[in-house]
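J.: Sequence and computational prediction follow.
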Amino acid sequence: MKFILIFLFSFLFACNTSSVNSAYKDYYKYQQLYISSILDNNKKQEIKALKNLIECGKYLNFDVKEYENKYKRLYQKPKVIKKSKKEDITPNNRPKKNYIKIISSNPFIITLPANKVKHFILKKYINVFDIPNAVISKPFSKKIKSIKIKTAQFNKITVRVVIYSKKIKYKIENKKLIIYLTDNKKQKMKTLVMPKAFRQKIIVIDPGHGGKDSGGIGIGHRMEKIAVLKIAKYLYNDLKKMGYIVYLTRHGDYFIPLRDRTHFANTHHADLFISIHCNITPDHSLSTKGVTTYFLSPTRDKRSISVAKIENKGVKGLNYLDQNVILGFLNHDRIIASQKFAIDVQAGVLYSLRKKYKDVIDRGVRPAPFWVLVGTQMPAILIETGFLTNPLEAKRLFDPTYEQYLAKGIAMGIYNYFRKNP
């Protein structure tokens, strides 16, 4: 019985070379496993997939040299990684486990390492809380009821929380800092009335670039990463008011690898994924302008490929072999769904913007190999909201009014997509 189990286990994880047809089926299966391992950054699974791809490929007389070279490189890496211990590098004066936890709500709640907090006020309306012996995993920036809140690592042993509001109340209770927020602005926003079935849809918004990756830099040293985060936050608020479940891949100015953005959407079981960007012209032409929405698909269109090359700079470890394998296995149904989504968003943005800005140019819906969209398990698009190299659009993309009209147009496109594809 034990021998049978061992045989079955080895059969499940090896290429079936009993016939050409069986080997070809396994080759296809291990290519899919290889793709998922690349996107999930799972080195063990990638090594296993490569090993079986090589075995199946050799049996089928395929050229597997690229797979063999990558297998050799990966197989040697784990031994080097085990030697370094990050814990040993941590300074003695920096807390190792006292991570604070933020509960984004009203009241705004932070779990503390101890019941000690220093509070003071700057310029009559900036409330500052310093939390000692604490570490935050990443900076946090958000608006709750129009009140701006920021948290960051002030120094090695202090987390600082800044709240921009004249009137707040707070208390410390059972290692929790509870801050009661007062909304000083009363805004009435028009929202689309949605069918109840739409309200639990999950949407992930990805503000492109961030941190060390500024994205495109246009006229007046305007950075793409700043404009897209503002647009994404307006969109986030609009969609939340409409009743959707919404997530941002980043809330502040910090860097996230492209693969992690896609993984975030998959782990949150998103129904839609939208990546927001600004465009630039390689030759910094001042006349080029307009809005374009892209969906992931192989293409020979030179304009789409040139834009994709700019946005794909943040990808590391995705070589020519990986790119071709992934593009060759794109799901046809998801490409069609993403194209429909792109068409609705492009139409919504143009309709919204042209209410106030009559000269907005429609650059259409296009296929392109954007790697931030690779691996998404839901319809996914990337919108280039305008050109930072165009004097007029560079100015508009940093104008709150224009940003809000853009966000409302994207929200309208999302609403229309669900209405047509329930």
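T.: Received it, and whenever you're ready, just let me know what you need. What you see is a predicted model, and the numbers here were worked out from it, not measured in a lab.
J.: Could you use CA atoms for every contact and neighbour count after this?
T.: Will do.
J.: all helices for the stretch 301-422 of the chain, in order.
T.: 302-311, 320-328, 332-353, 391-396, 400-420 (DSSP state H, counting those that start in this stretch).
J.: could you say what helices and strands the first one packs with?
T.: Meaning helix 302-311. strand 362-368 (3 or more C-alpha pairs under 8 Å, 6 or more residues apart in numbering; DSSP states H and E).
J.: Next, the angle from the strand it packs on to helix 332-353.
T.: 160 degrees (axes from the mean of the first three to the mean of the last three C-alpha atoms, to 10 degrees).
J.: how about the helix or strand hosting Gln31: buried residues?
T.: Element membership for Gln31, per DSSP states H and E: helix 20-40. Neighbour-count burial for helix 20-40 flags 23-24, 26-27, 30-31, 33-40 (criterion: 16 or more other C-alpha atoms under 10 Å).
J.: Can you lay out the helices of the stretch 301-422 of the chain as CSV showing mean neighbour count?
T.: Output for these, formatted as CSV (neighbours: other C-alpha atoms under 10 Å):
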stretch, mean neighbour count
helix 302-311, 16
helix 320-328, 14
helix 332-353, 21
helix 391-396, 19
helix 400-420, 21
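J.: For Asn127, find the nearest of those helices.
T.: helix 400-420 (24.6 Å; C-alpha to C-alpha).
J.: contacts for the closest one?
T.: 192, 194, 198, 230-232, 234-235, 238-239, 340-341, 344-353, 385, 396-397 (C-alpha atoms under 8 Å, 6 or more residues apart in numbering).
J.: just to revisit the earlier point, any chance of the helices of the stretch 301-422 of the chain in CSV, with distance to Lys118 too?
T.: What follows is the helices of the stretch 301-422 of the chain, written out as CSV (distance: least, C-alpha to C-alpha, whole Å):
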stretch, distance to Lys118
helix 302-311, 43
helix 320-328, 51
helix 332-353, 45
helix 391-396, 40
helix 400-420, 34
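J.: Of these, which is nearest Val246?
T.: helix 400-420 (11.6 Å).
J.: What angle do helix 332-353 and the closest one make with each other?
T.: Using the same axes, to 10 degrees, helix 400-420 lies at 140 degrees relative to helix 332-353.
J.: about what we covered before: quick check: of the buried residues of helix 20-40, which lies closest to Tyr71?
T.: Nearest to Tyr71 among the buried residues of helix 20-40, with distances taken as C-alpha to C-alpha, is Tyr34, at 11.4 Å.
J.: another one to put next to it:
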Amino acid sequence: MIRRILLLLAAVLAASLLTPSGAVAAPDDVVKVTVVRTPEQNGGRADSLGQIAQRTLGDSARAREILELNLGRPQSDGGSLAAAGQVRPGWILLVPGDATGPDVRLGRVGPDPGGADQPYFTWKLVLALVGAVVLALLTVLLFMRRRIVRWVRDRRRTRAENARLHREIKQRLRERAELVTEFAADQAGPRLAWQAAAGLAADSVEAYALRVGDREITAWVTSGHEPRPPWQAVSDGVWTRPSEAPHGQIPGGQLSPCLVRVGGGASGPLFVDLTWLDGVLAIGGSLGVAADVVRTLLTDLVRFRPDLPVLSVPGLGGEPVGVPSTATRLRSMADLRPSGAAAGTDDGMVRLASRRCALTAVIVLAEPPSAEEAEQLFAACGPGSGQVAVVLGDLPGAHWRWKAEVDGGVALPMIGVTVTAPAR
């Protein structure tokens, strides 16, 4: 069908261009003309209107009359006489009726194509242009129809995908906002986590992360131990036990666990024990999500360990988010007290040979330090120093390195778990 339409349009276009015009202008009367000489014919000099006037009219001053008769008239080489009066060899110029001499000839000259008697845009020209445009468009559509169909499908698929992602982001934001409310109202989860960590510590088993679900508690523990009931080993270093109703108070003191929540999800909130950090925690990736994680950690510190000092180191953007009003504001990294122990860094995985340290302070940095400042930080938070640091941003060499995703997820490579960070 499309080929037939193209052939029909091509036929109409050809007919409009080939049909002879019925309005051909009648030739003019016989006029006098002269041909511009070449330099060889003119004694080695270029011909001019003054010379032509002298030869044909006997007066070079009448060159103006020849200029007015031929001004703008098209010549065979495509040029035309301009106001400057320069001529080219071979041009045929009209001369006044009283011109005489061997260079004057008689001829018939048709109407001026540039005159008002013959408009440039005729109906045939317009029809030809429209037909050519339509023919070109249909040709493009014919040869590119598959690409066009594919492009339309891709556009629809992209719009649908963007709409789906937008819905998922809104849903994820609602879930993250709900986590803030759940964490603030949750009393049972933190008690279960603290009591489970304290119970494991009583058996000389160190738990550096715990997840409290509705039916069971999962603990990531040091290797080389056998679980005692009600704990069961799921894999090397991962134990589970049924959840129990909370009772008693959250244990306190420097040697007790210092559990803070990282995030939540369908399996329940995830707690990490900062006494196992023994160095520096860096939260890289999405700056906004990382800031929400830091705010959650500091909220839990104030709630569960109000006795633990917090030191705040501002950055270019000011103070870290969520820093309690009771925190000690440091002017720079130079104010940190070195521990005197070796810094010791690794690739971001937990050093299973380390032991729980008695926390004396938590240092919070609003941005990653420089290389020189990082050395000061590692020296101040070395093994056994009692000081741990939380950095908003990635820091190579940090003991724990988490990654915050744009969608609100937080990946903890040390245990191979990703949780959802609360959002305010």
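T.: Ah, there it is. Only a predicted model underlies this, so the values are computations on that prediction, with no experimental measurement involved.
J.: Can you pull the TM-score for these?
T.: Overlay of the two chains. TM-score (TM-score structural alignment, normalised by the length of the first structure): 0.21; 146 aligned residues with a C-alpha RMSD of 7.0 Å.
J.: so where do the helices sit in the stretch 101-250 of the second structure?
T.: Counting by DSSP H, counting those that start in this stretch, the helices of the stretch 101-250 of the second structure are 123-185, 188-202.
J.: The longest one packs against which elements?
T.: Other helices and strands packing on helix 123-185 of the second structure, by 3+ C-alpha pairs under 8 Å, 6+ apart, are helix 2-18.
J.: how many degrees apart are the helix it packs on and helix 123-185 in direction?
T.: Going by the same axes, to 10 degrees, helix 2-18 of the second structure makes 140 degrees with helix 123-185.
J.: just checking, what packs against helix 2-18 of the second structure?
T.: Using 3+ C-alpha pairs under 8 Å, 6+ apart: helix 2-18 of the second structure touches helix 123-185.
J.: Next, the angle from the helix it packs on to helix 188-202.
T.: Using the same axes, to 10 degrees: helix 123-185 of the second structure against helix 188-202 is 60 degrees.
J.: related to what we said a few turns ago, could you single out the nearest of the buried residues of helix 20-40 of the first structure to Thr267 of the first structure?
T.: For the buried residues of helix 20-40 of the first structure, the nearest to Thr267 of the first structure is Asp40 (10.9 Å; C-alpha to C-alpha).
J.: Pull the contacting residues for that closest one.
T.: With C-alpha under 8 Å, 6+ apart, Asp40 of the first structure has these contacts: Arg259, His263.
J.: Repeat that for Val228 of the first structure.
T.: Counted by C-alpha under 8 Å, 6+ apart, Val228 of the first structure has contacts Pro207, Gly208, Ile276, His277, Cys278.
J.: Which of these fall within helices?
T.: In helices, judged by DSSP state H, none of these are found.
J.: Let me have those residues in a markdown table, extended by neighbour count and distance to Phe108 of the first structure.
T.: Shown next, in a markdown table, are those (neighbours: other C-alpha atoms under 10 Å; distance: C-alpha to C-alpha, whole Å):
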| residue | neighbour count | distance to Phe108 of the first structure |
| --- | --- | --- |
| Pro207 | 27 | 24 |
| Gly208 | 29 | 27 |
| Ile276 | 22 | 28 |
| His277 | 28 | 30 |
| Cys278 | 27 | 32 |
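J.: now, which of the residues you listed lie within strands?
T.: Counting by DSSP state E, the part of these found in strands is Pro207, Ile276, His277, Cys278.
J.: who's in contact with the first one?
T.: Okay, so that is Pro207 of the first structure. Counting by C-alpha under 8 Å, 6+ apart, Pro207 of the first structure has contacts Lys225, Val228, Leu229, Ala232, Leu248, Thr249, Arg250, Ser275, Ile276, His277.
J.: Redo the residues you listed as TSV? Include distance to Glu311 of the first structure.
T.: Compiled in TSV, the contacts of Pro207 of the first structure are given as follows (distance: C-alpha to C-alpha, whole Å):
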residue	distance to Glu311 of the first structure
Lys225	12
Val228	13
Leu229	16
Ala232	17
Leu248	19
Thr249	17
Arg250	17
Ser275	11
Ile276	11
His277	9
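J.: Can you tell me which of those residues is nearest Lys44 of the first structure?
T.: Thr249 (26.2 Å).
J.: coming back round to it: looking at the helices of the stretch 301-422 of the first structure, which is closest to Ile149 of the first structure?
T.: Nearest of the helices of the stretch 301-422 of the first structure to Ile149 of the first structure, taken as C-alpha to C-alpha: helix 400-420 at 18.4 Å.
J.: neighbours of Thr267 of the first structure, just the number please.
T.: 9 (other C-alpha atoms under 10 Å).
J.: roughly how far apart are it and Arg261 of the first structure?
T.: Using C-alpha to C-alpha, to the nearest Å, Thr267 of the first structure is found at 10 Å from Arg261 of the first structure.
J.: Near Leu8 of the first structure, how many residues? Count them for me, please.
T.: 10.
J.: Work out for me the element it sits within.
T.: Here Leu8 of the first structure is assigned to helix 2-12, by DSSP H and E.
J.: for Ile131 of the first structure, same thing?
T.: With DSSP H and E as criterion, Ile131 of the first structure is part of strand 126-132.
J.: Alright, calling it a day.
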